[in-house]
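Q: Got a predicted model here, sequence first, then my questions.
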Amino acid sequence: MTPPLALYIHLPWCRRKCPYCDFNSYPAPAAIPEARYLAALFADLDADCAFLINHRPLSPLQSIFIGGGTPNLFSPAAIAQLLNGIRQRLPCSAAIEITLEMNPGASVMAQLPAYLAAGVTRLSFGGQSFSIRSLKQLGRIHRPRHVLAAVRAAQAAGCRQINVDLMYGLPLQTLAAARADVERLLDLSPSHVSYYQLTLEPNTPFAQSPPPLPAADVSADMGEQGQQLLAAAGLQRYEISAYSRKEAQCRHNLNYWTFGDYLGIGAGAHGKLSTVSGGQVARVIRLAKWPQPTAYLAAHQSGHSQIAHQRELSAADLTLEFALNALRLTAGVDVTLFQQRTGLAAEHLSAARAGAQAAGLLDGGAAGRLVATARGLECLNDLLQHFDLS
């Protein structure tokens, strides 16, 4: 069975790099080279489409996710040109989900109708907190009022699929302050919330000079408190850090978590493509593009490949990567999906499943399914060790 297909587009520039962020993003130049970058994206996509056609049947795109960086640094006209160019190159589902990440700010509200008119169907706002102190500590350039105004403007413009990112375990944050953040977010009635703990990622300013974070047990209480508040408001947890109202789950991310295929274009973007033979997955290939925008643009201008790395996944790689994604879902997945998306027999998982079940990290009563227990979700790294066959 041919896996579904999605497209990720990376727009790598931000106004300012946040000290906790380890994403492939860079401070924006005085003038973003929109035209040059769009040309590079289209060349990148053309090459990926040729690669795609040689490896698997062409199926309609189910979702497009424009991430960054801060994608709304690109004008609505540029986003419209980008989406039109994609439609000219690839078939798209009639019900395609198209997400645009946005940083809340004073200039955002006026642009929202134009982004939606360009074809965007889902907006994702990087709110992170409703505390002015916390936002300053995180290096964010917006203020709480900007998040409130942006979400309300999106709703007024007719957008019904709206995600807001919210973090907890912030520097000097108390349990009461974390609760106030969630309650203020819920006043906006978003359809989707990404609620996750601040972590100190390697090679970031926060890792090199750690801020005073809450104790581990306090952060755990914040996470549990947030889950309860979100559930009481009708936002069900369907992935470790994702909560949504009915039928508002992020289909693009679900494709990642169910090990679907996706193209990745733009500086530092990653893709996953399956070679399909006789209706079955035979091989799975990962591709990564040049991460530095200057190198990515230079590759295009010189006519060289924009692919920095390409590799075929081994059976051990496939087992671990499938588990790493699928076991994030609270409902888990059918074991048959492992066979369909990796081309490996279900027996390949037998030892890993038995070990994880014995450790209380995988539900032994979910016949024919891979489902993490509550403890498994909270200790995902421990659970994944059982699926590491390397």
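A: All right, it came through fine.

Q: all contacts plus neighbour counts: C-alpha atoms, from now on.
A: OK.

Q: Give me the nearest residue to residue 355, chain neighbours excluded.
A: Spatial nearest neighbour of residue 355, chain neighbours left out: residue 386 (6.4 Å); criterion: C-alpha to C-alpha, 6 or more residues apart in numbering.

Q: what's the helix or strand for the most centrally placed residue in the chain?
A: Per C-alpha atoms, centre = their mean, the C-alpha nearest to the average position across the chain is that of residue 253, at 5.7 Å. Assigned by DSSP states H and E, residue 253 falls within helix 251-257.

Q: Can you give the contact residues for that helix?
A: By C-alpha atoms under 8 Å, 6 or more residues apart in numbering, the surrounding residues in contact with helix 251-257 are 4-6, 62-65, 97, 261, 322, 325-329.

Q: Check stretch 114-125 too.
A: 76-77, 79-80, 83, 97-104, 147, 151, 154, 159-165.

Q: And these, which of them are buried?
A: Buried members of these, counted by 16 or more other C-alpha atoms under 10 Å: 76, 79-80, 97-104, 147, 151, 154, 159-165.

Q: out of these, which are inside helices?
A: The members of the buried ones among the contacts of stretch 114-125 that map onto helices under DSSP state H are 76, 79-80, 147, 151, 154.

Q: Switch those over to JSON lines; also include distance to residue 58.
A: Formatted as JSON lines, those follow (distance: C-alpha to C-alpha, whole Å):
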{"residue": "76", "distance to residue 58": "29"}
{"residue": "79", "distance to residue 58": "24"}
{"residue": "80", "distance to residue 58": "24"}
{"residue": "147", "distance to residue 58": "39"}
{"residue": "151", "distance to residue 58": "36"}
{"residue": "154", "distance to residue 58": "34"}
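
Q: Mind picking the two most distant members of the residues you listed?
A: Put simply, by C-alpha to C-alpha the two of those set farthest apart are 80 and 147, 24.0 Å from each other.

Q: what about versus this one:
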Amino acid sequence: MYIHIPWCSKKCPYCDFNSHESPRKIPEKEYVDALIADIKNDLHLAQGRKLSSLFFGGGTPSLFTGSSISTVIKCAEKLIGFTDDVEITLEANPESVNLQKFQDFCKAGVNRISIGIQTFNDQQLNLLGRLHSSYSATKAIEIARSAGFNRINIDLMHGLKEQNVSNALKDLQFAISSEVEHISWYQLTIEKNTKFFNDPPKLPDCRLISEIQDHGCQLLARYGYEQYEISSFAKQRKRCTHNQNYWEFGDYIGIGAGAHGKITLNHEQTLLRTFRTRQPNDYLKHKNRGEKKSIVVEVPQRPLEFMMNVLRLKNGVPLKYFPERTGLQESYISKIVTNLKKEGLLVDTETQLLTTSLGFRFLDTILDRFVRSHGES
């Protein structure tokens, strides 16, 4: 289950997520009530399955109190149920947390914290419009550990303005020295509906980006961080269960303003995408109805959606996932897959669907084949 908290202390210039600068007083209780209404209205979508993960994303979920987070967790557990090893992640920003707050989240049942640091370079933090400093970023990791979290992720960006290989690797070295279990290291991209789109900073060219990525991946591997997805690196097999479910084209319920969900109705072999009202004020008006829209993912679109997710995984997925999660036979994609294998972009295996090292670098080329196939169907 994905749970969206839409407010931030400040909207970052690169962010195209459904986030909104927080009002002077966040309607926290009212919003929690709306989340509970969403859960109640979506019970049938669980289809008897227990939740293997909850993910509080945003926005900045750490703006909420531990009590509010606890209320939502208890409701989900009571009404739907959890697996024994349920992963409960909460995103936090360094400027919105302290020891007491982290302890409250821990007591509420959160067992994985994800800290939005982006960079340990104060100059770059300023360019990115962030409110925290490198000191407070480092301190947030220490506080999270002191509060009892033994699964900590930090988000880091590369490909920043005026960044070179040396200072990109310095960010990673800071992260490695903090001994976090998971690092999400992704490239800054300029998206529509952001301040950066209207006034773009000068970013490194493709050659330098490629060099940064190569050196960064080597450094992380040297210190025991396994790259299991394009931008995800984990120690001691502490992968993110929630995100891995996305990439394996699994089902998930989305609650909260602007949240998306994906559900397979097994008895009908129907695949649904669900969407909730984006604007927090509009969303709160509909809280008693748990209002959402649904669209059916039609058969020709399913192979592309499946590939867009699973090919992000370094080790791919079992080929049997395709019929299980799309409702289509393997023969539906066999011609494209065979051609991609001949070109050295997919591995030649009868049971696993994964890219070669070359294919992993040219995912857009692979996906383009499925885009064209969709257009021709």
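A: Cool, got the structure. Since the structure is predicted, the reported quantities are computational estimates derived from the model, not experimental observations.

Q: What would you report as the TM-score here?
A: Here the superposed chains carry a TM-score of 0.96, computed using TM-score structural alignment, normalised by the length of structure 2; 373 aligned residues with a C-alpha RMSD of 1.4 Å.

Q: when you align them, which residue in structure 2 goes with the residue nearest to the centre of structure 1?
A: Aligned by TM-score structural alignment, residue 253 of structure 1 pairs with residue 243 of structure 2.

Q: Next one: its match relative to residue 52 of structure 2, how far apart?
A: Between residue 243 of structure 2 and residue 52 of structure 2 the computed distance is 11 Å (C-alpha to C-alpha, to the nearest Å).

Q: Same check on residue 268 of structure 2?
A: From residue 268 of structure 2 to residue 52 of structure 2 the distance is 23 Å (C-alpha to C-alpha).

Q: Ok, residue 125 of structure 2 next?
A: Noted for residue 125 of structure 2: a distance of 34 Å to residue 52 of structure 2, by C-alpha to C-alpha.

Q: Now which residue in structure 1 aligns to residue 53 of structure 2?
A: In the superposition onto structure 1, residue 53 of structure 2 corresponds to residue 63 when matched by TM-score structural alignment.

Q: same question, residue 150 of structure 2
A: Residue pairing (TM-score structural alignment): residue 150 of structure 2 is matched to residue 160 of structure 1.

Q: same check, this time on residue 299 of structure 2
A: With TM-score structural alignment as the criterion, residue 299 of structure 2 lines up with residue 315 in structure 1.

Q: Span of stretch 278-288 of structure 2 from start to end?
A: End-to-end span of stretch 278-288 of structure 2 (C-alpha to C-alpha): 16 Å.

Q: Can you tell me, leaving aside adjacent residues, what's nearest to residue 147 of structure 1?
A: By the measure of C-alpha to C-alpha, 6+ apart, the closest residue to residue 147 of structure 1 outside its immediate chain neighbours is residue 104, 5.4 Å from it.

Q: How about residue 12 of structure 2?
A: Spatial nearest neighbour of residue 12 of structure 2, chain neighbours left out: residue 129 (5.6 Å); criterion: C-alpha to C-alpha, 6+ apart.

Q: ok, now how distant is the one you found from residue 208 of structure 2?
A: Computed as C-alpha to C-alpha, the residue 129 of structure 2 to residue 208 of structure 2 distance reads 23 Å.

Q: residue range for the longest helix along structure 2 in structure 1?
A: With DSSP H setting the assignment, residue counts place helix 206-222 as the longest helix in structure 2. The counterpart of helix 206-222 of structure 2 in structure 1, counting by TM-score structural alignment, spans residues 216-232.

Q: Please apply the same query to stretch 130-137 of structure 2.
A: Under TM-score structural alignment, stretch 130-137 of structure 2 corresponds to residues 140-147 of structure 1.

Q: if we look at that stretch, which residues are touching it?
A: By C-alpha under 8 Å, 6+ apart, stretch 140-147 of structure 1 touches 16, 18, 103-106, 125, 127, 129-132, 135.

Q: Mind checking which of those residues are buried?
A: So, of those, 18, 103-105, 125, 127, 129-131, 135 end up buried under the neighbour-count rule (16+ other C-alpha under 10 Å).

Q: ok, of those residues, which one's closest to residue 309 of structure 1?
A: Distance to residue 309 of structure 1 across those (C-alpha to C-alpha) is lowest for residue 18, with 27.0 Å.

Q: Aligned counterpart of that closest one in structure 2, please.
A: Counting by TM-score structural alignment, the partner of residue 18 of structure 1 is residue 12.

Q: Make sure its match is actually in contact with residue 125.
A: No. Counting by C-alpha atoms under 8 Å, residue 12 of structure 2 stays clear of residue 125, with 10.5 Å between them.

Q: Quickly list what's touching both of these two.
A: When C-alpha under 8 Å, 6+ apart defines a contact, no residue borders residue 12 of structure 2 and residue 125 alike.

Q: mean distance, the helix holding residue 253 of structure 1 to its aligned residues in structure 2?
A: Mean deviation of helix 251-257 of structure 1 from its aligned counterpart in structure 2 after superposition (mean C-alpha distance after the TM-score superposition for structure 1): 0.7 Å.
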